[in-house]
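**Student:** The sequence and its predicted three-dimensional model are supplied below.
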Amino acid sequence: MTRFSASAPSPRARDTALDLGAFVTASPSSFHAAREAARRLERDGFTELLETDAWDGADVAGNRFVLRDGSLIAWSAPEGADASAPFRIVGSHTDSPALKLKPNPQLGAEGLSQVGVEIYGGPLLNSWLDRELRMAGRLALADGSTVLVDTPGLLRVPQLAVHLDRAVNKDGLQLDPQRHMQPLLGFAPADVLGILAEHAGVAREDIVGTDVVTVDAQAPSLFGAEGEFLASGRLDNLTSVHAEVEALLSVAAAPRTESASGPAPIALMVANDHEEVGSATRSGAAGPFLEDVLVRVHAALGGDESSRRRVLASSLVLSADAGHAAHPNYPERHDPVTRPRLGEGPMLKINAQQRYATDAVGIAAFAAACERAGVPHQHFVSNNAMPCGSTIGPITATRLGMTTIDVGITLLSMHSAREMCATADPLLLQQACAAFLHG
């Protein structure tokens, strides 16, 4: 019998979701995510600028990007852009909750080697159990250089058998982050740093520092009756990083000229690190990276402090970060009226306590972008008894004074080692971001 389902994703949505899966696979750490975004931009004609170099008008014209650790900023300036051009910015973050290697990671017990880790961000710890884990991140070497490292699935955190914890299904799983979350690596004396050195192609004795996390080794995949869902690690927030990269590429390929409302905006994306731990780092949203780049670009185009303040006052920021879909098994945890759903487009995230930066002006700006793109959108507010998290949005608005809007696609299993979204939603977010950047 032939069966039709309105939930079946379009071929383009399916292709976008699969490309997102490839992006996630290539981005096991924030450093890899920034590099993969840079690779895609460079492939399509963007040129890297170094923060240590002087920038003039020719340097910042056209399509450029800048890397700082696990963060990236890229922009496309329309032809003839000058210091009067406002910015249209989409922001996201490159990091995800994880288990992060400690400085001296060598552990062992019962004849087995383990890796000493601490908790990064707020992961659902139980989701890291009984799955193979990769190690990925950055190694600092004795000569002052750094290299990226990425291993296959070498680690596993084994759960205690039910025979040894008879009450687990009645009383719930209780995990001590120090005692119960140290992954196995092999039989003793497996050497953690030696294995990282081997996969990075460097000498073990040259490693003097590590920024390495563990991530799920299972590849992203589509599932569901019609392939309508995507399962993957790090959808929070690589869905947004992928969307803004592809949106910026599409905007850079389209001519933009001055209109009756003013000069065409400079389309810019920022992907910050360390959002999951508060953003207060040199490459996080609370740090100076975005402001540094905006000041330098504006100055290179001939602007001064007075004109820069006027430009920022007329600029807009879209803070893109994944949010919660209404959960079918826990309906009481959500607002009784506002029920964001998988597959129904990006949502505007609104909070009276300003945990999200969205206001009425921002709502109108994003609704207009979605209308131009032909993209549906929805709203998110928290159940009053369930305080929400936050994003880079309020931090960016506070630092720079720009009108900022918090949006994102809906997820289930957020902060799990393996999250899920609707196959249709990554394309819808990408299209909305492109319309917003175009201005």
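**Tutor:** Alright, I've got the coordinates.
**Student:** can we go C-alpha only for contacts and neighbour counts from here?
**Tutor:** Fine.
**Student:** All the helices of the stretch 251-400 of the chain, in order from the start?
**Tutor:** Along the stretch 251-400 of the chain, counting by DSSP state H, counting those that start in this stretch, helices occupy 289-300, 305-313, 360-373, 392-400.
**Student:** okay, those helices, which one's buried deepest?
**Tutor:** Of all these, helix 392-400 has the most neighbours on average by mean count of other CA atoms under 10 Å, namely a mean of 20.
**Student:** what's the following helix or strand after that helix?
**Tutor:** strand 403-408 (DSSP states H and E).
**Student:** Run the chain-centre distance for the helix or strand following that next one.
**Tutor:** Going down the chain from strand 403-408, the next helix or strand is strand 410-411, by DSSP H and E. What separates the centre of strand 410-411 from the centre of its chain is 13 Å, taken as CA atoms, centre = their mean, to the nearest Å.
**Student:** Who are the packing partners of strand 410-411?
**Tutor:** Using 3 or more CA pairs under 8 Å, 6 or more residues apart in numbering; DSSP states H and E as the contact test, the elements touching strand 410-411 are strand 323-324, strand 419-422.
**Student:** okay, pairing it with this:
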Amino acid sequence: MSPDRARAHADDLIAFVAGSPTPYHAVASAAARLEAAGFTRVEERDAWNGTPGGRYLLRGGAIIAWYVPDNAGPATPFRVVGAHTDSPNLRVKPRPDSGGHGWRQVAVEIYGGPLNNSWLDRDLGLAGRLVTRDGAHHLVNVDRPLLRVPQLAIHLDRSVNEGLALDRQRHLQPIWGLGEPREGDLIGFLAGEAGLAAADVVGWDLMTHDVQPPAYLGRDEELLAAARLDNQVSVHAGATALAAVAASGAELAYIPVLAAFDHEETGSQTDTGADGPLLGTVLDRSVYARGGGFDERARALSATVCLSSDTGHAVHPNYAERHDPGHHPVPNGGPILKVNVNQRYATDGQGRGLFVAACERAGVPWQSFVSNNATACGTTIGPITAARHGITTIDVGIAILSMHSTRELCGAQDPSLLARAITAFLQG
């Protein structure tokens, strides 16, 4: 692979992550890239037509995009790349203004399963969406040092280096100023940042983010450190691949689809999560818009395949015993094929063959991942997608360190390798 090509892709990923502190920003960033590639937005409440071309829809922190080739018929199957837009973080409570002892704080709730200690002593911004009385959603992003979760000095806890225990209610509330808390301060401030009147803001979905920008790391800059690699690296790769396939002009045997869902980190059981109806509804409507009915839908789904792309674990040099001894994925070794016989990942032998074939067509190396038998295995949207829609599903991703930290680490070449493999998969 050309080093320049991999670097250009990583540079674009850096811009994507830096501009996407929340799921709402991530789908807007993906939509902007697809718009530049000729895709048009559709609304769920409108009638759809089945004419060729690229389309996408947004719902909250989720985006579904698809490209109908000229030769598509009512029963043409789909090739879906699935990902998720959310990451563990600290999210603002309904009554956010809190504090005491001369400090003004922001009341937060823990979202997902973060490495709690990684949020200590970080310069944090606030971002998300504000909802006004007319029901409109307004993105806001304060991407500068605004908040901080201060750690207790070692002088006041001499045993801290023998084991740090953080109470999620008491110890993770960030400070953002001095004085007594006043109700309405935070939302009033954020309304001003968004150019809104504070009295018009009646709802919000707000979350913290580390304002340190992504950066290349190492003597040879062969590593990439950034927030939210889990799983914006897959959202970015999927959008890049879909745009490339649509622009290729090649005759396709499948309809390529990007499905990037919200709320994977909390179980996916929402209207914008993988366990909701969104993807199935879009696939059904696509079939019906091209003149198909129930029979054509069933035929299309029977040959549909989903590539569930999410980050996985690179072998940790300081904790190698936590990994399966025969499976040590390394950065810049290419995408990982994730397997679990208890179906925490959806990959089976058939799926393995499909993914290996895509990697070979793309000239991309690949690796296998399986958990140590003594360690509980995580999961993804893969098994949910397979069970909900009855479609063959394969779990893949790239290998990273520090998963669920405020700042994760991957090989700088792997994002490009993943995008190339996804492109070959979507092309079929």
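**Tutor:** That came in fine, so what should we check first? Everything quoted here is computed from the prediction, not taken from an experiment.
**Student:** TM value for the aligned chains?
**Tutor:** Here the superposed chains carry a TM-score of 0.97, computed using TM-score structural alignment, normalised by the length of the second structure; 424 aligned residues with a CA RMSD of 1.2 Å.
**Student:** sorry, back to before: I'd like the helices and strands packed on strand 410-411 of the first structure laid out as CSV, including mean neighbour count.
**Tutor:** Output for these, formatted as CSV (neighbours: other CA atoms under 10 Å):
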stretch, mean neighbour count
strand 323-324, 24
strand 419-422, 25
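**Student:** Nearest to residue 105 of the first structure among those strands would be which one?
**Tutor:** Nearest to residue 105 of the first structure among those is strand 419-422; the distance by CA to CA comes to 27.2 Å.
**Student:** Residue in the second structure paired with residue 226 of the first structure?
**Tutor:** Here residue 226 of the first structure is matched to residue 220 in the second structure, going by TM-score structural alignment.
**Student:** Can you tell me the SS state at its match?
**Tutor:** What DSSP: H, G, I helix; E, B strand; the rest coil gives for residue 220 of the second structure is coil.
**Student:** and it, how far is that from residue 411 of the second structure?
**Tutor:** Per CA to CA, to the nearest Å, residue 220 of the second structure is found 11 Å from residue 411 of the second structure.
**Student:** so what's residue 50 of the second structure up against?
**Tutor:** The contact partners of residue 50 of the second structure, taken as CA atoms under 8 Å, 6 or more residues apart in numbering, are 68, 286-291.
**Student:** Run a quick neighbour tally on residue 404 of the first structure.
**Tutor:** Using other CA atoms under 10 Å, residue 404 of the first structure has 30 neighbouring residues.
**Student:** Then residue 23 of the second structure?
**Tutor:** 25.
**Student:** Run through the residues that contact the alignment partner in the second structure of residue 29 of the first structure.
**Tutor:** With TM-score structural alignment as the criterion, residue 29 of the first structure lines up with residue 22 in the second structure. Contacts here follow CA under 8 Å, 6+ apart; on that basis residue 22 of the second structure touches 85-86, 127-128, 207.
**Student:** Can you list which of the residues you listed are found in helices?
**Tutor:** Assigned to helices by DSSP state H, none of the contacts of residue 22 of the second structure qualify.
**Student:** Which one of those is nearest to residue 114 of the second structure?
**Tutor:** residue 86 (11.7 Å).
**Student:** Share the number of residues neighbouring that closest one, please.
**Tutor:** 26.
**Student:** Can you tell me what it aligns to in the first structure?
**Tutor:** Match for residue 86 of the second structure (TM-score structural alignment): residue 95.
**Student:** Assess the claim that that match and residue 237 are in contact.
**Tutor:** Yes - proximity of residue 95 of the first structure to residue 237 meets the contact threshold set by CA atoms under 8 Å, at 7.2 Å.
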